[in-house]
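Chemist: structure of the sequence below:
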Amino acid sequence: MAKSSSSKASKPVFVLNGPNLNLLGQREPEIYGSTTLAEIEKQVKAKAKSLGLAVDCRQSNHEGELVDWIQEARVKASAVILNAGAYSHTSIAIHDALATLDIPVVEVHISNVYKRESFRHHSTISPVATGVICGLGTIGYALALEAIHSKI
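Modeler: Here you go, the predicted structure:
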């Protein structure tokens, strides 16, 4: 059992961001803040290093590409942090891909989706996630790394 744990810990944590998150810092700063995705990735890499973890940060506006990366995580990642953006509320394909994983998955939302439009109150991802961090801003990514560190 110990061998499996160290094997998983030697693999990177996939940090996957979905549609429109490439526009962070520009898009609706009153909701998402002024931090850019590049700045978040820099913070994530620093936090991961402090925890002795490696990360692989990726962003796509395409659902299928996110599914491909989640499938890749089955063999190449120790865990997944996923901010699927709007796909969180609509994507059965991402749900199904996540359901195949036997590694921790943390769903992250920068904004508090429950203070927003009612269609954002449902997540197709939450039922297959290990945990959810919502509404705490960009620090949610660092908190997700902390949670993953405690799980692997």
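Chemist: when you work out contacts or count neighbours from here on, use the C-alpha atoms and nothing else.
Modeler: Will do.
Chemist: so residue 107, which state does it fall into?
Modeler: strand (DSSP: H, G, I helix; E, B strand; the rest coil).
Chemist: which residues touch the residue nearest to the spatial centre of the chain?
Modeler: For the chain, the residue sitting closest to the mean C-alpha position, by C-alpha atoms, centre = their mean, is residue 82 at 1.9 Å. For residue 82, the contacting residues are 15-18, 105-108, by C-alpha atoms under 8 Å, 6 or more residues apart in numbering.
Chemist: Proceed likewise with the subsequent sequence, for comparison:
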Amino acid sequence: MQLTPSGSLRVLLLNGPNLNLLGQREPDIYGTMTFEELNKRIRDYAKEIGIELKSLQSNHEGALIDAIHEAADWADAIVINPGAYTHYSYAIADALKAVRLPAIEVHLSNIHARDEFRRTSVVAPATVGQIAGFGAMSYLLALQAAKAIVQQGRE
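Modeler: All right, here's what the predicted structure looks like:
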């Protein structure tokens, strides 16, 4: 684990395809909070609990994989909402396994209560755990979990 000079933990936050459309995209499922509002809430909370956060949203699988690879050099943990890649990106799962950082999968909606195809995550086996169905709170819970997991590793 690499601590910043201030002693905070470093977390990479990744958001996959279409999450940039929050607030517009299916508000009955994802809510009306915009992506910018969600990111502000996450950043503010991360700062409050002593996490240095670097975030990236991409609609391109390769960009997400490159960010995961780069995280091996600086991050203590990864929080990832793979979006639709959840259900078929073995490449993202392999990247998470390769970097050997604790990763937490998050989803705004409860993927297990939705369409059948959304109930299977090929990414989940490469993560410490999955948090789904709590809206924006899913991300805050994931940050708490990441911090606890990294701190337990220090002991």
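Chemist: TM-score them against each other, please.
Modeler: Overlay of the two chains. TM-score (TM-score structural alignment, normalised by the length of structure 1): 0.92; 148 aligned residues with a C-alpha RMSD of 1.4 Å.
Chemist: from the contacts of residue 82 of structure 1, which two are the most distant?
Modeler: Pairwise distances across those (C-alpha to C-alpha) peak at 14.9 Å, for the pair 18 and 105.
Chemist: which one of these two is surrounded by more residues?
Modeler: Ranked by neighbour count (other C-alpha atoms under 10 Å), residue 18 of structure 1 and residue 105 place residue 105 first, with 27 against 21.
Chemist: residue in structure 2 matching that one?
Modeler: Taking TM-score structural alignment, residue 105 of structure 1 has residue 103 as its aligned residue in structure 2.
Chemist: roughly how far apart are that match and residue 12 of structure 2?
Modeler: 9 Å (C-alpha to C-alpha, to the nearest Å).
Chemist: which residues do those two both contact?
Modeler: 77-79.
Chemist: any chance of those residues in TSV, plus secondary structure and distance to residue 53 of structure 2?
Modeler: Formatted as TSV, those follow (DSSP: H, G, I helix; E, B strand; the rest coil; distance: C-alpha to C-alpha, whole Å):
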residue	secondary structure	distance to residue 53 of structure 2
77	strand	10
78	strand	10
79	strand	10
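Chemist: save the residues you listed as a markdown table, and put in neighbour count too.
Modeler: Shown next, in a markdown table, are those (neighbours: other C-alpha atoms under 10 Å):
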| residue | neighbour count |
| --- | --- |
| 77 | 25 |
| 78 | 26 |
| 79 | 24 |
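Chemist: can you lay out the residues you listed as JSON lines showing distance to residue 71 of structure 2?
Modeler: Listed next are these as JSON lines, based on distance: C-alpha to C-alpha, whole Å:
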{"residue": "77", "distance to residue 71 of structure 2": "8"}
{"residue": "78", "distance to residue 71 of structure 2": "8"}
{"residue": "79", "distance to residue 71 of structure 2": "11"}
